[in-house]
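Chemist: Okay, structure incoming, though there's no sequence with it:
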């Protein structure tokens, strides 16, 4: 029974949850907002950050400077067609992307999406817990003592509870950030 492995896997669920949340717009510009965008260039699909430098010079503006001018039309198309609702202003090899104010309905949609991501992370943590408990049952069948089994069960449950509490704290912080006007 390896508690470190369970802890690592639960931390992986938290990291994936944080990555999902970084893509949610909060009305403030962030270079990570563009992370989900992929561009079809050079005969393959590449993440935008492998084709351009992304900067945030102002709280409501993102600039994207493509390294190869030939990829500029494909990058612009990818930004426009993304689900982020962004409209880049093209100035040669540099795109200026203004971040519009979020209205109340849009904020509520983002909060719902954040809750959905959080539930996915909680489910992933519970799957890790279940795997740990299954491993513990196998160890019991192989001769693990009842007291040791009970101690490990309590440790696994505490690890699960702590991880879910961390997910809830990250969710609450993101929700406050989204709803902040």
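Modeler: Structure's in. What do you need? No experiment lies behind these values; they were computed from the predicted model shown.

Chemist: From here on, just use CA atoms for contacts and neighbour counts.
Modeler: Fine.

Chemist: Please enumerate the strands of the protein.
Modeler: Ranges of strands in the chain, per DSSP state E, are 38-41, 44-47, 52-58, 61-66, 89-91, 94-98.

Chemist: and of these, who's closest to residue 81?
Modeler: Between residue 81 and the strands of the chain, the tightest spacing by C-alpha to C-alpha is seen for strand 38-41, at 10.3 Å.

Chemist: Which elements pack onto that closest one?
Modeler: In terms of contacts (3 or more C-alpha pairs under 8 Å, 6 or more residues apart in numbering; DSSP states H and E), strand 38-41 is packed against strand 44-47, helix 72-81.

Chemist: Comparison target, given below:
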């Protein structure tokens, strides 16, 4: 196969991998009833004048399936961390006991499960759009190359095959996440 075409295919594959990786990160943030330190990954804390990720100013643990504990490295950070968790609008109510912050993760209601499923579907659709966009870019690049019609046809077929593979991967991730969310 032509080197230029292989390069286009490789860059399309990289873009599609990036879309799937983004979906995986988004799915980690969608909680499925079980406590996880990743639920607090989007929380930023005011630390000496700059916004710092919570994981860089505190130790985050899950002592059990329904509790997250946040132990700051500096006790003076407790009120700041508590405020940051409240401001992150994650639906958590942190409790400060003087040593650490405890967050009880409430069990999901049926209504909330449906909301989370919709959110997961939206994230999966965003990932599919990213994959299709990579396909479109690759097909355009292939068209712009100076190659024979047969090579161009084969290359676009390869791009479509790659696209189908990644869309199926996204669908598989989505169905696994939906099952995880809906499991009581």
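Modeler: Nice, thanks for sending it over. Just so you know, these numbers come straight off a predicted model, no measurement behind them.

Chemist: sorry, back to before: please tabulate the strands of structure 1 in CSV, including the columns distance to residue 27 of structure 1 and mean neighbour count.
Modeler: Listed next are the strands of structure 1 as CSV, based on distance: least, C-alpha to C-alpha, whole Å; neighbours: other C-alpha atoms under 10 Å:
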stretch, distance to residue 27 of structure 1, mean neighbour count
strand 38-41, 22, 18
strand 44-47, 23, 12
strand 52-58, 12, 16
strand 61-66, 10, 21
strand 89-91, 18, 12
strand 94-98, 10, 19
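
Chemist: farthest residue from the center of structure 2?
Modeler: Residue farthest from the centre of structure 2, counting by C-alpha atoms, centre = their mean, is residue 148 at 40.3 Å.

Chemist: Enumerate the positions of stretch 35-42 of structure 2 that are buried.
Modeler: 35-38, 40 (16 or more other C-alpha atoms under 10 Å).

Chemist: can you tell me which residue in structure 1 aligns to the residue farthest from the centre of structure 2?
Modeler: Correspondence of residue 148 of structure 2 to structure 1, assessed by TM-score structural alignment: residue 145.

Chemist: quick one on the thing from earlier: turn the helices and strands packed on strand 38-41 of structure 1 into CSV, columns for distance to residue 20 of structure 1.
Modeler: Shown next, in CSV, are those (distance: least, C-alpha to C-alpha, whole Å):
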stretch, distance to residue 20 of structure 1
strand 44-47, 16
helix 72-81, 18
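
Chemist: which of those sits most buried?
Modeler: Highest mean neighbour count of those: helix 72-81, a mean of 17 (counted as mean count of other C-alpha atoms under 10 Å).

Chemist: Report the aligned residue range of structure 2 for that one.
Modeler: Using TM-score structural alignment, helix 72-81 of structure 1 corresponds to residues 78-87 of structure 2.

Chemist: mind listing what residue 67 of structure 2 touches?
Modeler: Residue 67 of structure 2 makes contact with 35, 102-105, according to C-alpha atoms under 8 Å, 6 or more residues apart in numbering.

Chemist: gap between stretch 5-13 of structure 2 and the chain center?
Modeler: Relative to its parent chain, stretch 5-13 of structure 2 has a centroid offset of 24 Å by C-alpha atoms, centre = their mean, to the nearest Å.

Chemist: Show me which positions of that stretch end up buried.
Modeler: For stretch 5-13 of structure 2, burial by neighbour count (16+ other C-alpha under 10 Å) applies to 5, 8-9, 12-13.

Chemist: could I get these as JSON lines with distance to residue 111 of structure 2?
Modeler: As requested, those are arranged in JSON lines below (distance: C-alpha to C-alpha, whole Å):
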{"residue": "5", "distance to residue 111 of structure 2": "48"}
{"residue": "8", "distance to residue 111 of structure 2": "44"}
{"residue": "9", "distance to residue 111 of structure 2": "43"}
{"residue": "12", "distance to residue 111 of structure 2": "38"}
{"residue": "13", "distance to residue 111 of structure 2": "37"}
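
Chemist: Could you identify the most distant pair in those?
Modeler: Farthest-apart pair in the buried residues of stretch 5-13 of structure 2 is 5 and 13; separation 12.3 Å (C-alpha to C-alpha).

Chemist: re earlier: from the contacts of residue 67 of structure 2, which is closest to residue 88 of structure 2?
Modeler: For these, the nearest to residue 88 of structure 2 is residue 103 (13.5 Å; C-alpha to C-alpha).

Chemist: Might one say that the closest one is in contact with residue 97?
Modeler: No - counting by C-alpha atoms under 8 Å, residue 103 of structure 2 stays clear of residue 97, with 11.0 Å between them.
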